[in-house]
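> dropping a prediction and its sequence here:
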Amino acid sequence: MKILEAMTTLRCCEDFSMERLELLGDSVLKYAVSAHLFMTFLNKHEGQLSSRRQETICNATLYRLGIERRIQGYIRDAAFDPRRWLAPGQLSRRPCPCECPVNSEVVTEDIHRIDDKSIIIGKACDKGHRWICSKTISDCVEALIGAYYVEGGLKAAFAVLKWFQIETEIEEELIMEALSSASVRNYLPKVDVVELLEAKLGYTFQMKGLLIEALTHSSQQESGATYCYQRLEFLGDAVLDILITRHLFLSHKDTDEGELTDLRSASVNNENFAQVAVKHNLHQFLQHSSGFLQDQITEYVNSLESSSMDRASLLSSGPCRGPKVLGDIVESIAGAILIDSKLDLDLVWRVFKPLLSPIVTPENLELPRFRELNEWSDKNGYFIGIKCENRGDSTMAILNLQLKDLLLVRQGCGKNKVDAKAHAASLLLRDLEEKGLIIPRNASRVEQLEKNSGTVKHCNNVLDVMDTQNVAPPRQKEVAVLSTTTPGSVLDKPLVVKVKLSKGGPRISLYESCKKLQWPMPTFEFVKVEPSVCSSSCGSSQKVAPQGFAFASTITLHIPNGDVISLTGDGRADKKSSQDSAALLMLYELQRQRRFQVQEV
């Protein structure tokens, strides 16, 4: 059953698909290749190992290996069509003549490169040719690896990797050689560091030099050290990836692939590992010779301690991002334990599960703030205006969100565009929460913080928030704008709108125009009308509605701080065409109001 699941895509519209197994297989593949490279190339540094790993696990390589094993012929990439099912000896009553310029059984091509609109992905012609995206084949390779891992563990996964001709076997001699190379690390001057950390981890190293290597920053090389944690961090990254992904896969069996990916992204990232390092005081064991790095670590530790009780920081983009070294040492320690235990993944998980707890669940999953704002806007038909500019060492982002009768503007600062947009988005989300448009997912947590900390300073604007993050404030005095005027509501001159009259053209033109002006998206409602001769598209071709009735769509457009326009289009044979009719009518109405200048192309 798992093999069938690994060969079935979402296009089949089944109750199962390869998506979850693909996510797991991706982690298994990454771990297997990383461990093999680490053991095989003891003299290669982390950058060289990462380059080799990427070359092995990239989609192009997996696609080539899948084609060589001819798995494309087994992939189910289209829903079952009973009208084309044939018993042996029967002839099809719905023939699909072959017009494919190929001789192979399956045609693989990136879906974005296909210009012929008549081609349907996954549908076979009478000669058995099917168009399949190249990424579908690479995804299937990963899904098969995941399926074998679920059913037979690492041994079965390594067997299918060998079948795909991916070199991952690790001989016992390679493990012993890796251990012997770590035995030369001198740990006697740091024996107290080793013993304290072993007690904290609950694990005693057989080869103490591995732990010293996992804690040594590259700045120590200036003092004569011949090693650092980077190679172990390369391995530990893959180790924690497979362990956490396996835990999430088995713990949330009813969770779809999209949410499972979000759970993994929230758990397997440098920022989360940095917080784990600070929570368990692992940063105190870091061996380095950099005063600047120490200042960064101290600032980050202080920001975490202050934000845990500060509501303003909680409602903003949160504390500043941790130095990469903090997350790296968590990964390097995981890599060190794996080597010391001779690749015992279960032992590594027993050590790290308490350190990583609590592990995120679907109930407490929090999406990145900008993504959360973007998804809410898409769902409700609004557009976000974004403007970023550099302010010395920081970046300022200005986000504006045009509602039906209100313009919200917030700005935030960060070390880069991502942080700045997240900062501003968190403030916009708070504004939406205060207006009752969004229910805060962490409402109970915020209330508990207020209760425990007594009086809490309320954050009224972005300046208050940035004070808690040690970020330079923006130059503008007023950063929260609740306006009733938007640039798109009053136009200096009509907006030129080019419209294609083919199916979908009017809707696309209206959508792009609303996005450019930041108007809320128009809404459609359709009703069934009397059967009649009706147009199948925006063109002049006519046909009778085959189902015995037609559809007429009513479009409603809210112009910010202006009119609400509602129009009903002509009856059409299908819903999409009826929406095109209504959208075209709206475009010409806006032209009549001298807001648009419509040009048919």
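Perfect, thanks for sending it.
> every contact and neighbour count from this point should use C-alpha atoms.
OK.
> got a list of what the closest residue to residue 31 other than its chain neighbours touches?
Spatial nearest neighbour of residue 31, excluding adjacent residues (Cα to Cα, 6 or more residues apart in numbering): residue 238 at 4.8 Å. By Cα atoms under 8 Å, 6 or more residues apart in numbering, the residues touching residue 238 are 27, 30-31, 34.
> closest one to residue 449 out of those residues, please.
Nearest to residue 449 among the contacts of residue 238, counting by Cα to Cα, is residue 27 at 36.8 Å.
> one more structure, for comparison:
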Amino acid sequence: MALDRPVEPAVHARQVMKRGTSNQAGMQAAIEDRIGYRFRDRDLLMQALTHISAVPSDKAQTYQRLEFLGDRVLGLAVSDMLFRAFPDAEEGELSRRLAELVRRESCAEVAAAWGVGDHVRLGDGEIAAGARENAAILADICEAIVGAAFVDGGTAAAQGIVERAFRERLHAPRRPLRDAKTALQEWAQGRGLPTPAYTVAHRSGPDHAPHFRIAVAVRGMTPAEGAGTSKRVAEQAAAREFLVREQIWTADGN
């Protein structure tokens, strides 16, 4: 009996589809290994990895809602960890530790350690702009995965992911727990000086990965400079440099 279409292309298409499905499953399994949790509904994990640029016509399929939920779940989980780990700490110290642990840069580091950057679903424009290394997107993905785990497995699942990812950071903050800009402003005001002034001394790098050098000036004193990937980070670095240089702070920020 004669066939009205060739067999090979159809067979090839099925093979490609099978390989694609296998590759996706392998990617999901690798991420699950790193976060230490197996999803019952892996569609939630895929949604947590989907940026709005990949499906601009359907926001419900992106990580936005999961990121919203995960942000709250992460804050509660880390607060619980801090409450148990530092029984003698006052509210102010706990708040500073919480802010350090859940800030964008910390969440981006966690997402990078999970190796999710290469697997984020992005639109072509975002890919060309280097969005796989964008700290804001990586931070959102971290929170979205926590949110997805909460939906999939409840509080215990999300708490387990957070504890595994943030345990070491809990006792080893990456920067001083006190806010350097606030500390410098309070120091200046306590001496009757104007509020410290911050100016951009230098900016470099592409738009998706800028680098700033900020100078902070206090009246009558030599300015200090700090660098960072955002103005906010660079301003904090400049304030810290000033405080340490003038021996207002020790090197560990106290």
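That came in fine, so what should we check first? Treat the numbers as computed from the prediction; the structure is a model and nothing was measured.
> quick one: buried ones out of the contacts of residue 238 of the first structure?
Applying 16 or more other Cα atoms under 10 Å to these, the neighbour count classes 27, 30-31, 34 as buried.
> residue 118 of the second structure: neighbour count?
10 (other Cα atoms under 10 Å).
> same question, residue 14 of the second structure
12.
> ok, now residue 575 of the first structure?
Neighbourhood size, residue 575 of the first structure [other Cα under 10 Å]: 19.
> ok, now residue 196 of the second structure?
Neighbours around residue 196 of the second structure, by other Cα under 10 Å: 18.
> ok, it - contacts?
Counting by Cα under 8 Å, 6+ apart, residue 196 of the second structure has contacts 184-185, 188, 216-219.
> could you rerun that using 7 Å?
Counting by Cα atoms under 7 Å, 6 or more residues apart in numbering, residue 196 of the second structure makes contact with 185, 216-218.
> what's in contact with stretch 212-226 of the second structure?
Under the criterion Cα under 7 Å, 6+ apart, residues 193, 196-204, 227-231, 234-235, 237-239, 241-242 lie in contact with stretch 212-226 of the second structure.
> are any of those buried, and which?
When the contacts of stretch 212-226 of the second structure are checked for burial by 16+ other Cα under 10 Å, the buried set is 196, 198, 200, 203, 227-229, 231, 234-235, 237-239, 241-242.
> out of those, which one sits closest to residue 65 of the second structure?
Nearest to residue 65 of the second structure, judged by Cα to Cα, of those is residue 229 at 26.7 Å.
> now the closest one, nearest residue through space, not along the chain?
Among residues not flanking residue 229 of the second structure along the chain, residue 211 sits closest, at 4.6 Å (Cα to Cα, 6+ apart).
> tell me if residue 412 of the first structure really is in a strand.
Yes - the assignment for residue 412 of the first structure is a strand, going by DSSP: H, G, I helix; E, B strand; the rest coil.
> in space, what's closest to it - neighbours in sequence excluded?
Spatial nearest neighbour of residue 412 of the first structure, excluding adjacent residues (Cα to Cα, 6+ apart): residue 424 at 4.4 Å.
> distance of that neighbour from residue 19 of the first structure?
Distance, residue 424 of the first structure to residue 19 of the first structure, by Cα to Cα, to the nearest Å: 33 Å.
> then residue 144 of the first structure?
On the measure of Cα to Cα, residue 144 of the first structure and residue 19 of the first structure end up 11 Å apart.
> swap in residue 216 of the first structure?
39 Å.
> aligned to residue 46 of the second structure, what sits in the first structure?
Matched to the first structure by TM-score structural alignment, residue 46 of the second structure sits across from residue 212.
> I'd like to know how many residues surround that match.
Neighbours around residue 212 of the first structure, by other Cα under 10 Å: 25.
> and it, which of the three is it?
Using three-state DSSP, the structure places residue 212 of the first structure in helix.
> contacts only, for it.
Residue 212 of the first structure makes contacts with residue 187, as judged by Cα under 7 Å, 6+ apart.
> and for residue 94 of the second structure?
With contacts defined as Cα under 7 Å, 6+ apart, residue 94 of the second structure is in contact with residue 82.
> same thing but 10 Å
79, 82-83, 86-88, 100, 177 (Cα atoms under 10 Å, 6 or more residues apart in numbering).
> on that earlier part again, for the contacts of residue 238 of the first structure, which ones persist in the second structure?
Nothing carries over to the second structure from those, by both residues aligned by TM-score structural alignment, their matches' Cα atoms under 8 Å.
> next step: the residues you listed restricted to helices.
Within these, residues falling in helices by DSSP state H are 27, 30-31, 34.
> output the residues you listed as a markdown table; include the columns distance to residue 277 of the first structure.
Output for these, formatted as a markdown table (distance: Cα to Cα, whole Å):
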| residue | distance to residue 277 of the first structure |
| --- | --- |
| 27 | 23 |
| 30 | 24 |
| 31 | 22 |
| 34 | 23 |
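> nice, that's everything, thank you.
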